[in-house]
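> sequence plus the predicted model coming up.
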Amino acid sequence: MGDPHRVGVVGLGVISRAYLDTLANHPAVSIAAVADLDASRSAAVAATIPGAEAVSVQRLLDRPDVQTVLNLTIPAAHAEISLGAIDAGKNVYVEKPLAVTFQDGGTIISRAASAGVRVGCAPDTVLGTGTQTARAAIDDGLIGRPLSASAVMVTPGHERWHPQPDFYYAPGGGPLLDMGPYYISALVHLLGPVRAVVGAASRLRAERVIGSGPRTGQRIPVQVDSHVTGVLEHANGALSTITTSFDGVATTAAPIEVHGETGTIAVPDPNVFDGEVRLFALGGSEWRVLEPLAGYAEASRGVGLIDLVRADGRRPPRAGGDVALHVLDTMTALLRSAAEGRRIELTTVVRRPALVPLTPFGDWTA
């Protein structure tokens, strides 16, 4: 298998622990360096990973032994760090979204292509057995010709649990750019690319109150729309409706449902890797739970980076930058549509990622 692929991690906030738990002991990769604006945090994390060094961001980008930069910074910094890594000749795997603006996302992809490096991007949750089993069932014809889908995410807001929630309500945040990548990425895997969108949006209140941590009770401004809904026209003719909200309380709706001529598939939360996939067939009397048909079993965050490393240029990574740019195109077009009151055609075209064969835990972790 050769030497492990050497990774440098930039950004050691809340989400980093999930990635490090997956990657730190994986034989395909080695965490060579970690960096954060908080040097004490970098040192503390490095102390838990044998062989990892705590360094500054610039030193990490300059290190010749780092082959891929795992970019876990806040969304506003995604483009800056990713472009710095690309300019240093390194691959990038970035937490979602790819960038705050479609222009920045396009620059990342085009500059990576010119530099001959690869780009991967979260979410990789859609590579687990939940979304992939649903995709396999659709591909196998279990619901006939797909006609439509619905995707619903309703929550009262991340400020209730996140100690530093400011970026969720700043430009580049909001429910669509934060949570939309999970749902739209899943819809692309399930139904293929999107060709046009129509959107609408609203904002419930101008301030939010932090509900946990040392800043409990502090008010933060809401600078973005906090409820976004829309219709996605897929290239295959299917129509998906999507609702992402930081203004609601709860919902009984399935996270995603896909409707076909002969059945409906209920898809589990695309923010997790597994969960029950249920089928209701035309003429049936009840929902039937499907056994896992595809996907990385018992997967965790970071499996998308493993998929990219093991692709090694021989095939497109399944959580690739091209898909992430298309998802970003879809989301920013929805927001533009809401602001301008018109249907917007997308400018990107992407191939549906390859199905993940059913891969037991011991196979993808070995």
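That came through fine. Residues are numbered from 1 along each chain as shown.

> when you work out contacts or count neighbours from here on, use the C-alpha atoms and nothing else.
Fine.

> can you list contacts of whatever helix or strand Gly105 lives in?
Using DSSP states H and E, Gly105 falls within helix 102-115. With contacts defined as Cα atoms under 8 Å, 6 or more residues apart in numbering, helix 102-115 is touched by 79, 82-83, 86-87, 89, 91, 98-99, 118-119, 321-322, 325, 328-329, 332.

> identify those among those that sit within helices.
Ala79, Ser82, Leu83, Ile86, Asp87, Gly321, Asp322, Leu325, Leu328, Asp329, Thr332 (DSSP state H).

> this is the other structure I want to compare:
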Amino acid sequence: MGHEGGSTRPTRVGIVGAGAISGQYLDYFAEHGPAAGVLVTAIADLDPARAARAVDGRPGVRAATPDEVYAADDVDIVLNLTIPAAHAPVALAAIAGGKHVYGEKPIAATSAEARQVLAAAAAAGVRVGAAPDTVLGRGTQTARALIDAGRIGQPLAATAFFACAGHERWHPDPDFYYQPGGGPLFDMGPYYLTALVHLLGPVESVVGAASRSGAERVVGSGPRAGERFPVEVATHVTGVLRHRGGALSTVLMSFDVIGNELPRIEVHGTAGSVSVPDPNYFEGPVRLATHDSDGWREVPLSHGYAAAGRGLGLADLARALRTDCQARADGAVALHVLEVMEALLGAAEDDRARPVASDCARPPLVPESARVAVD
């Protein structure tokens, strides 16, 4: 298994942030890391006890401080699992230590911060990747392969819908979902918009509208059940994205819908339509409808990584480092998606179309029958 410079050692990962999501990453690397050439060496957290708990029972992994991870000789990539407000500061510290960075969504709290991160990485000669990596699974990638093969003709339009009644119904501490940087668009939008970029390419402009159903919500479960808390962001966002290739995507992201039967994502072309599974997951049924078919029919999953889980995007970044090629969960894509979301909210506020300043390359299709992110 090659690495940068032709070495056969694995790509070594230091994790900063030992919250709940870190367990999913650690489980993925424990199962699939050896095959993908990825090895976790250190875990850090501002709470040393939490870092110690995360390494317990994981041979060869040590607890450390964030600064020790940034400076460690046995860390090639820093996996940034901190809260969104800390994403940019942690990434910049890791880059200053000469490390590549892969982070949870969003890449930064604002696109201005994200640009600082990418500029620092370019100056240091390191790479940046970012979640979501669910789009690299067999669901979205199989749909992408159908589009690329011309099965729906020229893509004309897409719909992308996420709608629920709000996370306060099940989350015991839902406040942050309703603070700046939260809301349905910033919480779930990265999954859907990243999928649209993979399927149809980057976005050049947006129009939008947004609303907020109330100034307060009520915690529905846990020790705080019945407690009221403020809502500071739009809870229903809708709009149209104009892709640079000409297709129009209609999006709806809402915490104001009690029940719905909306499809997650559909892409429509001159010769047919493809139904894309929920982009919050790596797999799901992919269905195709064409002029000569009798309605929808499910197609076999073909493209995308079969050995999927949170951490797949970092493994793909490690593959890109070994082979000196483009990473699929790329920082430029994450910046672009963040700018699309900001533009959508800005368009809703201004009641006019907003251009999207950034561009990005459409990530390469994951090959057919791929299992893990290897050379």
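Right, received. Where do you want to start? Keep in mind it's a predicted model, so treat the numbers as computed, not measured.

> TM-score for these two?
The TM-score (TM-score structural alignment, normalised by the length of structure 1) is 0.95; 365 aligned residues with a Cα RMSD of 1.6 Å.

> about what we covered before: rebuild the ones in helices among the contacts of helix 102-115 of structure 1 as TSV, extending it with distance to Tyr168 of structure 1.
Converted to TSV, those look like this (distance: Cα to Cα, whole Å):
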residue	distance to Tyr168 of structure 1
Ala79	17
Ser82	20
Leu83	23
Ile86	26
Asp87	28
Gly321	22
Asp322	24
Leu325	20
Leu328	16
Asp329	19
Thr332	16
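
> the residue nearest to Ala54 of structure 2 when sequence neighbours are not counted: neighbour count?
Closest residue to Ala54 of structure 2 apart from its sequence neighbours, by Cα to Cα, 6 or more residues apart in numbering: Ala18 at 6.4 Å. The local packing of Ala18 of structure 2 (other Cα atoms under 10 Å) involves 25 other residues.

> and Ala18 of structure 2, what's its match in structure 1?
Aligned counterpart of Ala18 of structure 2 in structure 1: Leu12 (TM-score structural alignment).

> what do you get for Thr235 of structure 2?
Using TM-score structural alignment, Thr235 of structure 2 pairs with Ser226 in structure 1.

> look up how far Ser212 of structure 1 lies from its match.
20 Å (Cα to Cα, to the nearest Å).

> more neighbours: which of the two?
Ser226 (25 against 16).

> surely the more buried one is in contact with Leu177?
No: taking contacts as Cα atoms under 8 Å, Ser226 of structure 1 lies outside contact range of Leu177: 10.4 Å.

> returning to that earlier point: touching, the residue nearest to Ala54 of structure 2 and Ala49? I think so.
No: counting by Cα under 8 Å, Ala18 of structure 2 sits too far from Ala49 to count as a contact (9.8 Å).

> what does the helix holding Gly105 of structure 1 correspond to over in structure 2?
With TM-score structural alignment as the criterion, helix 102-115 of structure 1 aligns to 111-124.

> show me how far that stretch is from its chain's centre.
18 Å (Cα atoms, centre = their mean, to the nearest Å).

> and that stretch, how far from structure 1 on average?
In this overlay with structure 1, the average offset of stretch 111-124 of structure 2 from its partner residues is 0.8 Å by mean Cα distance after the TM-score superposition for structure 1.

> so which bits of that stretch are buried?
Ser111, Glu113, Ala114, Arg115, Gln116, Val117, Leu118, Ala120, Ala121 (16 or more other Cα atoms under 10 Å).

> is it true that Ile152 of structure 2 lies in a strand?
No: applying DSSP: H, G, I helix; E, B strand; the rest coil, one finds Ile152 of structure 2 to be coil, outside a strand.

> so what corresponds to it in structure 1?
The equivalent of Ile152 of structure 2 in structure 1 is Ile143 (alignment by TM-score structural alignment).

> ok, and the closest non-adjacent residue to that match?
In space, and not counting its chain neighbours, Ile143 of structure 1 is closest to Gly263: 4.1 Å by Cα to Cα, 6+ apart.

> report the contact partners of the one you found.
Contacts of Gly263 of structure 1 by Cα under 8 Å, 6+ apart are Leu142, Ile143, Gly144, Leu279, Phe280, Ala281, Leu282.
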